[in-house]
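Q: Fold the following, please.
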Amino acid sequence: MDVEVTGAAAASKAYDADTIKTLSSLEHIRHRPGMYIGRMGDGSHPDDGVYVLIKEVIDNSVDEFIMGCGRRIDVSIHDNLIKVRDYGRGIPLEKLVDCVSKINTGAKYNSDVFQFSVGLNGVGTKAVNALSEFFRATAVRDGKFKTAEFRNGV
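A: The predicted model follows:
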């Protein structure tokens, strides 16, 4: 296949300071999901991104087990709603919203807390949030809890 690119094609579109955009991390995930989860799909193909998203949440629970802090992981699917519940340490309540909505935020950059972790470290749960019609995260610590809910990442 031969491809020819000419200056005329490039000249037909304005490329100036007004064309430069800065997206929030969740906007970027929604705009270019393939960079994070591969193909979107509808769940009918084993390579569809929904399975990457499910794995990312489960990976966070597995990390708790790897660190010796998890007791059990419950996964349920009902009416197109997937719930993952682990019985680990729980995200610190005051950081719950940041940990599920701000890319590259988490404790997995601190080797004192997580010596080993799987998944996308700082991206996975945020991608789930950004690409879900409805996303709820609840953290439980020291007998207290906090819940954060989002619709399409907002």
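
Q: Every contact and neighbour count from this point should use C-alpha atoms.
A: OK.

Q: any idea where the helices of the chain begin and end?
A: For the chain, applying DSSP state H gives helices covering 7-11, 25-31, 34-37, 49-66, 96-101, 124-131.

Q: List the buried residues of the third one.
A: Counting neighbours by 16 or more other Cα atoms under 10 Å, one finds that the buried residues in helix 34-37 are Y36, I37.

Q: Packing partners of it?
A: helix 49-66 (3 or more Cα pairs under 8 Å, 6 or more residues apart in numbering; DSSP states H and E).

Q: Run a quick neighbour tally on I54.
A: I54 has 17 neighbours, counted by other Cα atoms under 10 Å.

Q: Kindly reformat the helices of the chain as CSV and extend each row with distance to S111.
A: Output for the helices of the chain, formatted as CSV (distance: least, Cα to Cα, whole Å):
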stretch, distance to S111
helix 7-11, 47
helix 25-31, 24
helix 34-37, 24
helix 49-66, 13
helix 96-101, 17
helix 124-131, 19
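
Q: here's the other one to compare against:
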Amino acid sequence: MAVEQKGKYTEDDIKSLDWKEHIRLRPGMYIGKLSDGSAPDDGIYVLIKEVVDNCIDEHTMGFGKNINIQIDGKTVHVRDFGRGIPLGKLVDVVSKINTGAKYDSNAFQKSVGLNGVGTKAVNALSSFFGVTAFRDGKMKTAEFERGKLVKETREEITSEPDGTLVTFTPDEQIFKNYHFRFDFIENQILNYCYLNAGLVINFNNKKFISKNGLLDLLEHKTNPDELRYP
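A: The predicted structure is shown next:
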């Protein structure tokens, strides 16, 4: 009876994973900690950041000064009023790694997100992920479950202003017994506003705005008695 050689390494051991399988197998490579939301750097907050970063990129390019963020239970809704994802590429932009407009493109001279990766990671690590783009009087929606496309609508006429709506629910198979702490999210939102004076972020019907940018940050983080003005 032949004894199987321990630790052998053959062609059968070489595997190729598609984009969503790789992200779900090694989520820490993309979003860091997989904890339950009790720390501000847990992955569920990184998911929010990756979506909002795209909204910030639109604002930085001069399109849309308002961002709406709503959390209902464990589901996050993020709506910006930028240019909107081009409808014909809606599915590709959120489900094909290294696909986007941030590679040597005039569409985005500045970018804070993970170019071509961030939103895909959110998609793959969510039990539900939906994206709707509003652009030039038309709209289109795509819906996914754990990165798998389950619904794609045709283009429709709309009166909604241009922009993008992303809705997602972090997957409890990945993030065990998680919960969102709003104070962590609000602190993240404040930092966005301090770095982007004039940007308005509405979070669960609470308005955040910084008129003076980094000066407001300094005043917020520092004892007023320690501030000196020339």
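
Q: Report the TM-score for the pair.
A: The TM-score (TM-score structural alignment, normalised by the length of the first structure) is 0.90; 144 aligned residues with a Cα RMSD of 1.0 Å.

Q: Among the helices of the first structure, which comes closest to A139 of the first structure?
A: helix 96-101 (7.0 Å; Cα to Cα).

Q: mean per-residue distance, that closest one to the second structure?
A: Compared with the second structure after the fit, helix 96-101 of the first structure shows a mean deviation of 0.3 Å (mean Cα distance after the TM-score superposition for the first structure).

Q: Show where that helix falls in the second structure, residue numbers please.
A: Helix 96-101 of the first structure corresponds to residues 90-95 in the second structure, going by TM-score structural alignment.

Q: Matching I20 of the first structure against the second structure, which residue comes up?
A: Using TM-score structural alignment, I20 of the first structure lines up with I14 in the second structure.

Q: same thing with E133 of the first structure?
A: Aligned against the second structure by TM-score structural alignment, E133 of the first structure finds its counterpart in S127.

Q: Kindly report the same for D74 of the first structure.
A: So D74 of the first structure corresponds to N68, using TM-score structural alignment.

Q: And D86 of the first structure, by the same measure?
A: D86 of the first structure maps onto D80 in the second structure, by TM-score structural alignment.

Q: Tell me which residues touch its match, please.
A: D80 of the second structure makes contact with C55, G64, N66, I67, N68, G163, T164, L165, according to Cα atoms under 8 Å, 6 or more residues apart in numbering.

Q: mind checking how far it is from T141 of the second structure?
A: 15 Å (Cα to Cα, to the nearest Å).

Q: what angle do the longest strand along the second structure and helix 43-60 make?
A: Looking across the second structure with DSSP state E, the single longest strand is strand 126-135. Here the directions of strand 126-135 of the second structure and helix 43-60 differ by 10 degrees (axes from the mean of the first three to the mean of the last three Cα atoms, to 10 degrees).

Q: Tell me how far strand 126-135 of the second structure lies from the chain's centre.
A: The chain centre lies 11 Å from the centre of strand 126-135 of the second structure; the measure is Cα atoms, centre = their mean, to the nearest Å.

Q: contacts for it?
A: Contacts for strand 126-135 of the second structure (Cα under 8 Å, 6+ apart): 83-87, 90, 122-123, 139-147, 158, 160-172.

Q: quick one on the thing from earlier: quick one: which of the contacts of D80 of the second structure hold up in the first structure? List them.
A: Shared with the first structure under both residues aligned by TM-score structural alignment, their matches' Cα atoms under 8 Å, the contacts from the contacts of D80 of the second structure are C55, G64, N66, I67, N68.

Q: and the gap between the residue nearest the centre of the second structure and E58 of the second structure?
A: Geometric centre of the second structure, nearest residue: V51, 1.8 Å, by Cα atoms, centre = their mean. Remark: distance between V51 of the second structure and E58 of the second structure (Cα to Cα) = 12 Å.

Q: if we can go back for a sec, out of the contacts of D80 of the second structure, flag the one nearest to N115 of the second structure.
A: Nearest to N115 of the second structure, judged by Cα to Cα, of the contacts of D80 of the second structure is C55 at 13.3 Å.

Q: and the closest one, how many residues sit next to it?
A: For C55 of the second structure, the neighbour count with other Cα under 10 Å is 29.

Q: what does it align to in the first structure?
A: By TM-score structural alignment, C55 of the second structure lines up with S61 in the first structure.

Q: try M139 of the second structure
A: With TM-score structural alignment as the criterion, M139 of the second structure pairs with F145.

Q: Could you double-check that that match sits in contact with L93?
A: Yes - between F145 of the first structure and L93 a contact is recorded at 6.9 Å, counting by Cα atoms under 8 Å.

Q: Looking at those two now, which is surrounded by more residues?
A: Higher neighbour count among F145 of the first structure and L93: L93, with 17 against 13, using other Cα under 10 Å.

Q: Distance-wise, check the counterpart of R26 of the second structure in the first structure relative to L131 of the first structure.
A: Counting by TM-score structural alignment, R26 of the second structure lines up with R32 in the first structure. Between R32 of the first structure and L131 of the first structure the computed distance is 10 Å (Cα to Cα).
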